[in-house]
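Enquirer: My questions concern the predicted model and sequence given below.
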Amino acid sequence: MSEEETADGAPELPAYAERVLDVTERIPRGKVMTYGDVAEWLGEGGPRQVGRVMALYGGAVPWWRVVRSDGGLLPGHELDALAHYRQEGTPLRPAPHAAKGHIPRLDMRRARWDGTAAPDGPGGTD
């Protein structure tokens, strides 16, 4: 079975991936959703499926806004994500002093977005 291609010859994005990326683009600046939140919002898949989509296709969207439920930053991408969070004013908590590199965590209570419409439209103002 061959993959479908777009007019420019690139592989067509699977429908589920398109939906995950669409939700990601709607998350306002300074807010986050967990992998599970995205799956729940879509009403299909689960955190692992959303994570897989983000790993394969997330580079073209604000990937740092889809996060782990514990508020820990994405391993291997901590500094890139942290720069985005600071630029967008995403609520952070200080890291415990024993934590490797003292990287802050997301303040999930304040940063988590419930999926309601943002006042300034999809993705906030970038």
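Expert: Nice, I can see it.
Enquirer: going forward, measure contacts and count neighbours with C-alpha atoms only.
Expert: Fine.
Enquirer: Can you name the residues in contact with stretch 30-40?
Expert: Contact with stretch 30-40 is made by 20, 23-24, 27, 45-48, 50-51, 64-69, 85, 88-91, 111-114, as judged by C-alpha atoms under 8 Å, 6 or more residues apart in numbering.
Enquirer: next up, a second structure to put side by side with the first:
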Amino acid sequence: MAEAEARVDEQILACVRSIPRGRVMTYGDVAEYVGSNAPRQVGRVLSEYGDTDSDDVLDDSPHWQPLPWHRVLRADGRCAPHLFLRQRALLLLEGVPFRGDRVLLRECRWDGVSPG
């Protein structure tokens, strides 16, 4: 069971790393993309591996690359409540459109296939 969960975790990380600048996915989108029915697992992986404090943390792994955790949203287009200001600021820097406190998903939702 642990091996299967670790594989899904790696697939989640790969999916999130592939989301282009200016595009977003929901937790459910990422879960569906990796063949899981567990959006909460996506949230757990992002909280475990996402860099929420620094943009310049380096890892000793030769395959390390930053995780664009901020490109994953709640199903209603809202940012994570505890990270709202930082997540919104990062998305705005990438040109992601908002209406109020929600991302306009119809304008920037990524399907995991089409180019950014």
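Expert: Everything's here; your move. The structure displayed is predicted, hence computed values, not measured ones.
Enquirer: what does R23 of structure 2 align to in structure 1?
Expert: Superposed on structure 1 with TM-score structural alignment, R23 of structure 2 falls opposite K31.
Enquirer: Would you quantify the distance from its match to A95 of structure 1?
Expert: Distance of K31 of structure 1 to A95 of structure 1, given as C-alpha to C-alpha, to the nearest Å: 19 Å.
Enquirer: related to what we said a few turns ago, who are the neighbours in contact with the residue lying closest to the match of R23 of structure 2 once chain neighbours are set aside?
Expert: With C-alpha to C-alpha, 6 or more residues apart in numbering as the criterion, K31 of structure 1 has its nearest non-adjacent residue at 4.8 Å, and that residue is A111. The contact partners of A111 of structure 1, taken as C-alpha under 8 Å, 6+ apart, are 30-32, 90-92.
Enquirer: ok, and those residues in structure 2?
Expert: Among the contacts of A111 of structure 1, the ones still in contact in structure 2 (both residues aligned by TM-score structural alignment, their matches' C-alpha atoms under 8 Å) are 30-32, 90-91.
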